[in-house]
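Trainee: Take a look and give me a structure for this.
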Amino acid sequence: MKRQVTAGLMLACTTLLGAFTLSAEARTLRYAIGHPPSSFVVDVAKEYAGAVESLSDGDLKVRVFPMSLLNFAETSGGVRDGMADIGFVLTSYFASEFPHSNVAVEASMLVGLLGDKVRGREGMVFMGALSEYTFFNCPECNREFARQGQVYTGSTGGSSYGLVCNRPVESEADLRGMRLRVGASNWSRWAEAVGASPVTMSANEMFEALSQGVVGCIVLAAPEIHNFGLTDVVKHITMDVPGGPMPIAGTNINTRTWKSLSPAQRTVMLRAASVFSAGVPWIYHQHEDRILSEAEDRGVTLHKADAALIEKTHAFVEQDMATIAEDYRRRYGVQNGAELITTFRALLDKWAGLVQDVDSEEALADLYWSEIFSKVDVNQHGL
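Mentor: Presented below is the predicted three-dimensional model:
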C-alpha cells in the first residue's frame, strides 16, 4: 500500500535535514511487530519505516519484522533486552509492569459514551487523547516505560471492538452463558456483567476456537477478521457492543537506542511515530465498512444490539471507571487512578472536537504532530 508523504512531512524533513551530518552508511533499526505480514497494521508499519528514511534523508532506516522477531507476549521484554530497537507493545498484556499506563488503556470503552459525534472516528479520538495523556499528563507512565528499558513515542490502535461470532447476538439473553474470547480486562468484566464467560487465549488460537465452538464470539474490531484470517469461520457480527478500541504503545524504542540518537534523529522518530499513530486508526476506520459489507456478501448476518443491551453496556462503562481505579490501587499501588481517569476523560472530549474536520490520513498525522508530538522535548524525554 503506497501513500504520498504529506506536505507537512516534507516540510519537517526539509527542516530536519540541516541538522544531520551525513553518515557513510545508514543505520538500520529493527522493528518487531506481532501482527502477521498481511495485516493492515504491518502496512502502516511500512509507512512508518518509509517516513523515518525520508525524514532522515536515508541516515536512519527501519526494518520491519512482522510476527517473526518477537510475538506480542515477547515484545516488551525483547525491546528491553535489545532484541529489537523498536516494538509494538501491548501494555494490557503486562498489567504489573505498566499499571499507570493501563488505567487509561482499560478505560477505552469510554469512547462509546461520546455518541454519534465520534462514530467512525473512535480510534482517531482515543489515540490522540492517549498519546497526549501519556506524554504530558502521566509522568508515572513514562517512568514505567523507563523501568522496562523503553522510551514511549506514541499510542495507536484501530476501530472499536464488537462481537465476531458463530451464533447470533442481539440481547443480553443471547450472551448469557456464552464463552467470549477477550483481549483485555475491561471486556472481561463487561462479559461477566452481561452473564457471559470471558476466555483468554492467544490471537493464534482464535480461528480454531471459533470454528470448533470453543467460544461463541470473539471481542474484536471488524478489520481484525482480515488481519487474523477469520473470514471463513465468522457467521454473525454485532458491532454495537461492547465498544472501545485496543490501544497499543506502537513504536516504543529501546532506551539505549534512543539515547544513541542525536536530538534531530529523535525528532525524526517522533515525527514518523505521529504518522504511525494516525495511520492505524485511519486505515481501520476506512476498512471497517468494507470488511462488514464483504462479510454480509458472503452470507454473514449483521445484527444490531437491542436498546436494553446498549443501555446496560453504557451503565457498565460508567461504573467500571471506579472499578478500574480501585482495582489498580489494590493490586498495583496506583493511588491516583480516579484523578488519571478524570484527566483522560477531559482529553477524550477535547479530541472528539479536534478530529471532526479531519478528512485524510495525512491530515490526522499532521494534527497529531502539531498538537502532541512536536511538543515533546527531545533533549529531556526518555533521557
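
Trainee: use CA for all of it now, contacts and neighbours both
Mentor: Fine.

Trainee: Tell me which stretches of this structure form strands.
Mentor: Under the criterion DSSP state E, the chain contains strands at 27-33, 60-66, 86-89, 150-151, 161-165, 179-181, 197-199, 217-221, 236-238, 249-254, 301-303.

Trainee: Residues contacting the first one, please?
Mentor: Looking back up the chat, that one is strand 27-33. 42, 59-72, 75, 84-88 (C-alpha atoms under 8 Å, 6 or more residues apart in numbering).

Trainee: re the thing from before, so which of the strands of the chain is nearest residue 95?
Mentor: Nearest of those to residue 95, taken as C-alpha to C-alpha: strand 86-89 at 12.0 Å.

Trainee: Can you tell me what sits against that closest one?
Mentor: Contacts for strand 86-89 (C-alpha under 8 Å, 6+ apart): 29-34, 72, 75-76, 79, 248-254.

Trainee: hmm, try it at 7 Å
Mentor: 30-33, 75-76, 79, 248-254 (C-alpha atoms under 7 Å, 6 or more residues apart in numbering).

Trainee: And these, which two are furthest apart?
Mentor: 30 and 248 (18.1 Å).

Trainee: follow-up on the earlier one: for residue 203, state which of the contacts of strand 86-89 is nearest.
Mentor: residue 33 (13.5 Å).

Trainee: and this one, so I can compare the two:
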Amino acid sequence: MKHFAGALFAGLCSVTALSASAQEITASIWFPDTYPLVTDGYQALARTLEEKSGGELSLKVYTGDSVLPPGAHLSGLRDGIVDMTYHAGTYTPSDLPADNVLAALGISFNDSMVLTAAVADFYLNDAQMQEMFRQQGVVFLGSYASPSYALMCTSPVVTLDDIAGKKIRMPSPIHAAWAASVDAAAVNVPSSEMFTGLEKGQLDCAANSPNDLKSRSLWDVAKEVTLLDLGQYFAGWQYAMNQPAWSGLSEANRQLLVDSISDNLVTMTTAFEQSVDEALAEAGDHGVTVHEPGEDLQASLDSFVAEQVAPMAAEVAGRLNVEGAEDLIARFNAVYEKWEGLLADVDRSDTAALQKVFKDEIYGKVDVASYGVN
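Mentor: The predicted structure is shown next:
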C-alpha cells in the first residue's frame, strides 16, 4: 500500500511538473477557418508545435472576429488580449508607417514565395523596421504574401469602358489611386465585408486574391472574374507576438517556434498559391466566367505601375512622417532582388529545398536568446 501511495505521489508530482513547464500561446487571426493563412498557417503551425514539443508548447487559435475585429489585431496584441496575431498593416498606417511605405510597392510584385522570403528577411533584420515594432511592443516573427490580386465582379469588367464608374473594394491607397486613374471609385472596406458588399450592390467588384471565390464563397455573388494582376498584399505580419509573451517563453520554446515558422511559411505560401488554382478550376461549376483583361485595361495598369508607384510610395512616406523613405525602399528592393536570385533555380515544388533556403538564409540566423527580448 505504501508502495502504491508512493508511486501515486510520484506520478502526481510528474504531472504537476509537466503542467508547470508547458506553455500556451493564444492567437487570433480574423480570416475564416477555410482561408489558407488559417488552415495552412495558424492551424498547421499549432499541430506542428504540439507534435514537436510533446505538448510542452501549444497554440490556441481563435478565428474570425471571435476575440478581435480585423482592425484591432495590432492594439489587441499590444494590449496583451492575445499573445500572437495576424495583422493587415494598412489598417493601422500611423502605427506602422514604414510598413505602409513598403506595402505601397505591393501592386508591382507578382511572386509570392520571393516576396514572403524578402519581407521576413527584411523585417527581422532591418534596424528601422525593428525599431517600429519595438515602439508598438510587438515582436515580428513571420511574413506572408498573397497571390496576385484580381477583380471579382458582378458584371464583366474587361475594358476601360467597363471599369469606369465601378465601385471597387481596394486593399491599399495605391490601388485606390489606380482605380481613380481609370475613373472607378475605390471603396475602403475590410476583405471580411466583400461578400455582403457585392451581394447588396454596395460593391461592383472586389480586388482580392481569387482563392476567395471558394474560401469566402464569393462565387455566389461575383460571377465575373478578370485576371488583371493587381500585385500582392503583404502589409503587417502573419505571425507576431506581444513582447512580454515572447520573452516569457522558454528559450527552447522560442527556438522551436522560430524553426516551425520558418518551415510553415513555405508550406503556407505554396498552399495559398494552390488555392487560387483550385478556385479558378472550380469557378465554372459555380457559373463564374473568367476573363483576361483587355489591352487598354492592362496598358493602364502597366503605365501606372511604371510611372506612379515610386512617387506614391514617397507620398505615403511624407504623409506618415517616415524619414529616409528613399533609402528604406532601396534597402527593401535590394533584399527582394537577393531573394529573386536565391530562389531562381529552386524547384518550387520541392518543399524541403525551399525550407532549407529559408532556414539557411533567414531563420537559422535568428538568435532567440536576444531577439525581441530586450
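
Trainee: out of the strands of the first structure, nearest to residue 313 of the first structure?
Mentor: Nearest of the strands of the first structure (C-alpha to C-alpha): strand 161-165, 12.0 Å.

Trainee: pull the longest helix from the first structure.
Mentor: Longest helix in the first structure, counting residues (DSSP state H): helix 263-297.

Trainee: would a markdown table of the strands of the first structure with distance to residue 374 of the first structure be doable?
Mentor: Shown next, in a markdown table, are these (distance: least, C-alpha to C-alpha, whole Å):
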| stretch | distance to residue 374 of the first structure |
| --- | --- |
| strand 27-33 | 22 |
| strand 60-66 | 19 |
| strand 86-89 | 20 |
| strand 150-151 | 16 |
| strand 161-165 | 30 |
| strand 179-181 | 38 |
| strand 197-199 | 40 |
| strand 217-221 | 30 |
| strand 236-238 | 39 |
| strand 249-254 | 16 |
| strand 301-303 | 42 |
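
Trainee: Same list, those strands, but as JSON lines with mean neighbour count and distance to residue 96 of the first structure please.
Mentor: What follows is the strands of the first structure, written out as JSON lines (neighbours: other C-alpha atoms under 10 Å; distance: least, C-alpha to C-alpha, whole Å):
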{"stretch": "strand 27-33", "mean neighbour count": "21", "distance to residue 96 of the first structure": "21"}
{"stretch": "strand 60-66", "mean neighbour count": "20", "distance to residue 96 of the first structure": "26"}
{"stretch": "strand 86-89", "mean neighbour count": "29", "distance to residue 96 of the first structure": "14"}
{"stretch": "strand 150-151", "mean neighbour count": "29", "distance to residue 96 of the first structure": "15"}
{"stretch": "strand 161-165", "mean neighbour count": "25", "distance to residue 96 of the first structure": "24"}
{"stretch": "strand 179-181", "mean neighbour count": "25", "distance to residue 96 of the first structure": "22"}
{"stretch": "strand 197-199", "mean neighbour count": "20", "distance to residue 96 of the first structure": "20"}
{"stretch": "strand 217-221", "mean neighbour count": "25", "distance to residue 96 of the first structure": "23"}
{"stretch": "strand 236-238", "mean neighbour count": "23", "distance to residue 96 of the first structure": "32"}
{"stretch": "strand 249-254", "mean neighbour count": "28", "distance to residue 96 of the first structure": "16"}
{"stretch": "strand 301-303", "mean neighbour count": "17", "distance to residue 96 of the first structure": "37"}
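
Trainee: Which residues are in contact with the aligned partner of residue 68 of the second structure in the first structure?
Mentor: Alignment note (TM-score structural alignment): residue 68 of the second structure maps to residue 70 of the first structure. Residue 70 of the first structure is in contact with 32-34, 78, counting by C-alpha under 7 Å, 6+ apart.

Trainee: Residue 70 of the first structure and residue 182 of the first structure, how far apart?
Mentor: According to C-alpha to C-alpha, to the nearest Å, residue 70 of the first structure stands 22 Å off from residue 182 of the first structure.

Trainee: likewise residue 216 of the first structure?
Mentor: 11 Å.

Trainee: now swap in residue 285 of the first structure and tell me
Mentor: With C-alpha to C-alpha as the criterion, residue 285 of the first structure and residue 182 of the first structure are 21 Å apart.

Trainee: what does residue 376 of the first structure align to in the second structure?
Mentor: Per TM-score structural alignment, residue 376 of the first structure is aligned with residue 366.

Trainee: Burial check on its match, number of neighbours?
Mentor: Neighbourhood size, residue 366 of the second structure [other C-alpha atoms under 10 Å]: 17.

Trainee: next one: residue 228 of the first structure
Mentor: Residue 228 of the first structure: 17 neighbours (other C-alpha under 10 Å).

Trainee: That one maps to what in the second structure?
Mentor: Alignment note (TM-score structural alignment): residue 228 of the first structure maps to residue 216 of the second structure.

Trainee: One more: residue 151 of the first structure?
Mentor: Residue 151 of the first structure maps onto residue 139 in the second structure, by TM-score structural alignment.

Trainee: Do I have it right that that match meets residue 238?
Mentor: No - with contacts counted by C-alpha atoms under 7 Å, residue 139 of the second structure stays clear of residue 238, the gap being 11.6 Å.

Trainee: who are the neighbours in contact with residue 156 of the second structure?
Mentor: Residue 156 of the second structure touches residue 224, counting by C-alpha under 7 Å, 6+ apart.

Trainee: For the residue in the first structure that it lines up against, give its distance to residue 315 of the first structure.
Mentor: Aligned by TM-score structural alignment, residue 156 of the second structure pairs with residue 168 of the first structure. Distance from residue 168 of the first structure to residue 315 of the first structure, counting by C-alpha to C-alpha: 23 Å.

Trainee: swap in residue 216 of the first structure?
Mentor: On the measure of C-alpha to C-alpha, residue 216 of the first structure and residue 315 of the first structure end up 24 Å apart.
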